[in-house]
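S.K.: after the sequence you'll find the predicted model.
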Amino acid sequence: MCPDRAVLQQALERGEREGGSVEFKERLTRTVHLAEGRMESLAAQLRHRVLSGDGEATYVVGVTDDGGIAGISHEAFSESMDVLSLLAEEAGAHIEDVQTWGIDADGSASNRGGKSGVKGLVGVATICEGAVLDTDSEHIVVGTAGHVDHGKSTLVGSLVTGQPDDGEGGTRGYLDVQPHEVERGLSADLSYAVYGFGEDGPVRMDNPHRKSDRARVVEESDRLVSFVDTVGHEPWLRTTIRGLVGQKLDYGLLTVAADDGPTKTTREHLGVLLATELPTIVAITKADIVEEDRVLEVEREVERLLRDAGKTPLLVERHGVDAAIEEIDENVVPILTTSAVTMDGLDELDELFERLPKTTADSGPFRMYIDRTYSVTGVGAVASGTIMSGHVEAGDELLIGPMADGDFREVEVRSIEMHYHRVDEAKAGRIVGIALKGVREADIERGMVLLPADAEPEPVREFEAEVVVLNHPTRIGDGYEPVIHLETVSEAVKFFPEGGQLLPGDSGKTRVRFKFRPYLVEEGQKFVFREGQSKGVGTVTNITPE
């Protein structure tokens, strides 16, 4: 018997009894169970179950009063979860977790979800005391970059757990994201790591793989720090660019290993960070495995690299954390030396992340470019990404698109999750998963955008831009076809430069046209383009609506 199936079996064996914490429901409907008088009674019943379970109750949905497995349709289960969420809120509680099983034709429960042969669903919802998370706390998002094996993920793993590395990259494993966690948990955890700060200092994770542990950090922290981890291998630079350009980041964290020094990939990652005008910190890692002279040599290499890019390096060891916090911007780059093994430099990073001001604004109407999509049994289509501006609440009417034909479609926000924790609303800078009603997961693509229902978006197939060619073997002429990364859009385009060509190191104007479909593009947005070894950056200056 798999562990998931055991959860259902244990709930059924405990049974529904007076004074117990388990409740059986075949289904819940808005018309019947939210009617005046009935809602108050059911909320009181839920409150009683939660108190009986010392702050936690178990609701089994899709079963009869005597615990017989009945199974209900996906639509009925989804409505039941909506109603249960409202009842929990009325009772001062919230849904912490939901697990579902498909019911086969013979009445047995399996883990096959919505696959063929399954006639319905049964689910176990865990209800916990306390309202859903208040998301008003300050929250900064840090994009990490660096060459493979330069200790980026290991450094972040030690930061979020407070545990030293074993010298073999052990803490790196804390940042792994398992596909089943995304599929089963309605995960919005695109950042892969989170920790926070409360009145008594850092709030770290004991076990980052445990959803409840991440939710605990979010709940206990006055300030949150999320890390958007990226890929260090050169073949996956596209993924790194998407991570850095497609999120609403407050800061960048670039790692350079003391035993290796800056590499070609280091220069490319730094170029992307600085081209997007993201305030960036450089952490020299692995200081424990080299002599001090080597650390100083790498420091000088990093300083030269920054000055060549027109930036001012600031050594934290020499000038202090206060100076780094006061001076950091798109032109001043703090540098500090760290070791995840000895934990040297991590206190300074903690202080920086605790005190650095949030750089992204919450103002403006709601907007979220979609980075990932998936479907969760009993919930439906989920769109994940970073909220770029404004805020969103459960129940909001939104637009999603543009679709391939340029149209936008009306949808409703069914629920919102942040770091495995269900929330009523979320603001700019939050990395969230939004369950949507009115659209199939198969119809949602990365690069689409969610907007308020009263917005009047115009799909764009072509725009003008100012670009800088960072690297190219020859010249860029009419019809040049790179891939551009703009917000979460990764799409093939054609360039038509003013004057007919652009040379390496040149800056100039070009017309840019999407090859296959339109997207939502706005003036002032920055992008990165690449094709083979060719790379450059640009800014949208004028748009041509479709």
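M.R.: Cool, the structure landed.

S.K.: all contacts plus neighbour counts: C-alpha atoms, from now on.
M.R.: OK.

S.K.: my guess is Leu399 contacts Ile444, does it?
M.R.: No. If you go by Cα atoms under 8 Å, Leu399 and Ile444 don't touch, sitting 11.9 Å apart.

S.K.: give the helix, strand or coil label for Pro357.
M.R.: Look at Pro357: counting by DSSP: H, G, I helix; E, B strand; the rest coil, its state is coil.

S.K.: got another one to weigh against that:
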Amino acid sequence: MPGGYKLKGENLGREFKIRLREDYHLKNEKRKASLKNQILYKVSAAGSLMYLIGVTDDGEPIGISYQELLRSDKVLKKICSEIPVNIEKEDVIQVGEDRFIKCYLITRKELESKLQHLTVVTVGHVGHGKSTLIASLITGKPDDGSGKLRVYLFRHPHEIKRGLTADLSLAFYAFNEMGEALRFSNPKDPVEQARILQNARKIISFVDNVGHLRFFKTMVRGFSSMKPDYAMLTVSAADGLQKGTLRAFLLLISYEIPFFIIITKADRASEEAITKLEEQIILWLKRLGRTPYRVKDEIDVCIVASKMPEGVVPIIRTSSVTMEGLSLIDKLLWQLKPRVEAESISKPFLMYIDEIYNIVGVGPVVSGKIKWGKISKGDVVLVGPVKGEFVKAKVLSIEKYHQRISVAYAGDIIAVALKPLKRQLRYRDYRRGMIVCDQKLNPKPVKKFIADVRIYPSPTTVKEGYCPVLYCESIRQQVKIEKIENIEEHGVGGFTATMTASFIYRPCFIQPGDRFVLKEHDYITGVGVVKSIFNVQ
């Protein structure tokens, strides 16, 4: 065939069409959306797409007339102009008398990486409306009272079947330059995601956390690995304060995260019941050293937004059925500022791995939230520890919200495709809790460390030989306490001390100043800060 093209058949990197028609592919909205999604999916999966017009589905280059080719060209370019892709190259090839085919190289348009980005984790007792509230916020749609909108947040079939969140789920919506919310009609539609991101000035990433205490380890991970800027604590007006609510209070205090309280399901409770619940919440907040503030209008939002890092806790009444209070949440999220420290961007790149995927045609892809610095496509980074050492790898691509970008900064939640250099790094070698970092960081695996800890009252006696599970960044591993000294008892129960502990199973990368939580079963036994480390020799 002329031009050296080999038509082997369709796959993720190739798509064949005999022709495209304006009356069928543009005026039929369902068919138009299908064509957009097909192009976006293939470009995202393969990195680029060779799109050929004048070719049958089985790869035969039969060609079409030049006039038909021009009409098809117009339709394809109209479709591509409405999704985040670029047509990099075009080539017309004559295959017979007045018979032509046209080949396009389509690539992903890069997302602007310097958008303001805010991460908000949700927490609360099971059944208190966390997922439904987020779904109503990002779609602008009222729920029917049975939680039907929450399926937008579910990741697994058993979650849909049981109506119960069992894993961390990420969702987002955005604001334009005027502070107006950009919402979805379908949050899982990649075309809509691309449209919203292209028009966004500020992005709000929700980490939808679990509520059932059976999944308490996942709840803790939502705080430790995602390092949220703020937390949204939900309390059902119909159920009031529950065991999971009080456990959530403890997590928020342990991680020192500014938070606001959303009273959900206000349509299911009387004014008297809601007022009584607010008084109970205010009492709890005062005991924890926080300043509660009832938010009733936009003026209140302006007052409290800048004071949240100082311990002020806004309380907002909402209903996902009547949409009461959701506009106040919009205004609050628009006003809140990211808590990423300015100096963290200038430090060497560091990201803890939270999720690992094995993508067909790409290989292992890791995701997490960038703690320090920035990462660019083509960078050579270190990954590990793997069997006690760090392996060099090249950054093949970076994605943020399923959109390709060339640079990402501290505070961004990203997915990175890596190609190991020299040593082969297989999918099963990657673990949650490993790091991807700049070579300048010169990381060393840590087996033992010394930390200052605050031990809470619990059913277990914390002493030398005790083996709790440690949560630090995305690390979740059992440690053995080898020594406890400088103990100071507290009148309210518990004590502060200096402890020496070691990882039981494998060395990890931690640094002085890192905060951690100690956990056993479904309760927290203590919190601490790493004071010094002992590298593996």
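M.R.: Arrived safely, thanks for sending. Not measured: the values here are computed from a predicted model.

S.K.: coming back round to it: please enumerate the shared neighbours of Leu399 and Ile444 of the first structure.
M.R.: Common neighbours of Leu399 of the first structure and Ile444, counting by Cα atoms under 8 Å, 6 or more residues apart in numbering, are absent.

S.K.: how about Asn358 of the second structure, what's its match in the first structure?
M.R.: Aligned by TM-score structural alignment, Asn358 of the second structure pairs with Ser375 of the first structure.

S.K.: give the helix, strand or coil label for that match.
M.R.: Going by three-state DSSP, the state assigned to Ser375 of the first structure is strand.

S.K.: any idea which element the nearest residue to it once chain neighbours are set aside lies in?
M.R.: Spatial nearest neighbour of Ser375 of the first structure, chain neighbours left out: Ala381 (4.6 Å); criterion: Cα to Cα, 6 or more residues apart in numbering. Element membership for Ala381 of the first structure, per DSSP states H and E: strand 380-389.

S.K.: by how much does that strand deviate from the second structure on average?
M.R.: Strand 380-389 of the first structure: mean distance to aligned residues in the second structure after superposition is 0.8 Å, counting by mean Cα distance after the TM-score superposition for the first structure.

S.K.: what does the helix or strand following that strand rub up against?
M.R.: Using DSSP H and E, the helix or strand that follows strand 380-389 of the first structure in sequence is strand 391-393. When contacts are defined by Cα under 8 Å, 6+ apart, strand 391-393 of the first structure is touched by residues 362, 365-366, 413, 416, 424-428.

S.K.: farthest-apart pair in those residues, please.
M.R.: Asp362 and Val413 (19.5 Å; Cα to Cα).

S.K.: looking at those two, which one has more neighbours?
M.R.: Neighbours per residue (other Cα atoms under 10 Å) separate Asp362 of the first structure from Val413, with Val413 holding more: 18 against 15.

S.K.: aligned partner of the more buried one in the second structure?
M.R.: Match for Val413 of the first structure (TM-score structural alignment): Val395.

S.K.: isn't that match right next to Val407, touching?
M.R.: No. Using Cα under 8 Å, Val395 of the second structure is not in contact with Val407; the gap is 10.8 Å.

S.K.: one step back: in what helix or strand does the match of Val413 of the first structure lie?
M.R.: Per DSSP H and E, Val395 of the second structure falls inside strand 389-400.

S.K.: most centrally placed residue in the second structure?
M.R.: Most central in the second structure under Cα atoms, centre = their mean is Leu170, positioned 4.5 Å from the mean C-alpha point.

S.K.: so after the strand holding Val395 of the second structure, what's the next helix or strand?
M.R.: Following strand 389-400 of the second structure in sequence, per DSSP H and E, is strand 403-405.

S.K.: before we move on, the earlier item: identify the contacts common to Val395 and Val407 of the second structure.
M.R.: Listed as contacting both Val395 of the second structure and Val407 by Cα under 8 Å, 6+ apart are 376-377.

S.K.: let me see the contact set for Arg155 of the second structure.
M.R.: 167, 169.

S.K.: so it, which of the three states?
M.R.: Per three-state DSSP, Arg155 of the second structure ends up coil.

S.K.: trace it over to the first structure, please.
M.R.: Using TM-score structural alignment, Arg155 of the second structure sits opposite Val177 in the first structure.

S.K.: how near is its match to Phe353 of the first structure?
M.R.: 23 Å (Cα to Cα, to the nearest Å).

S.K.: same question, Phe495 of the first structure
M.R.: 40 Å.

S.K.: next one: Leu296 of the first structure
M.R.: Taken as Cα to Cα, the span from Leu296 of the first structure to Phe353 of the first structure is 24 Å.

S.K.: ok, the two, which is more surrounded?
M.R.: Applying other Cα under 10 Å to Leu296 of the first structure and Phe353 shows that Phe353 carries more neighbours, namely 21 against 13.

S.K.: tell me which element the more buried one falls in.
M.R.: Per DSSP H and E, Phe353 of the first structure falls inside helix 346-355.

S.K.: next, count neighbours for the residue nearest to Ser375 of the first structure.
M.R.: A count of neighbours around Ala381 of the first structure, defined by other Cα under 10 Å, yields 24.

S.K.: which stretches of the second structure form helices?
M.R.: Secondary structure of the second structure (DSSP state H): helices at 29-46, 66-81, 130-139, 157-162, 190-198, 216-224, 243-255, 271-287, 298-305, 326-335, 342-346.

S.K.: and the contacts of the strand holding Ala381 of the first structure?
M.R.: 186, 188, 190, 247-248, 361-376, 427-437, 439-441, 444.

S.K.: let's see that with 7 Å instead.
M.R.: Contacts of strand 380-389 of the first structure from elsewhere in the structure, counted by Cα atoms under 7 Å, 6 or more residues apart in numbering, are 188, 247-248, 362-375, 427-436, 439-441.

S.K.: ok, stretch 318-329 of the first structure next?
M.R.: Outside stretch 318-329 of the first structure, the residues touching it (Cα under 7 Å, 6+ apart) are 279, 316, 334, 348, 352, 356.
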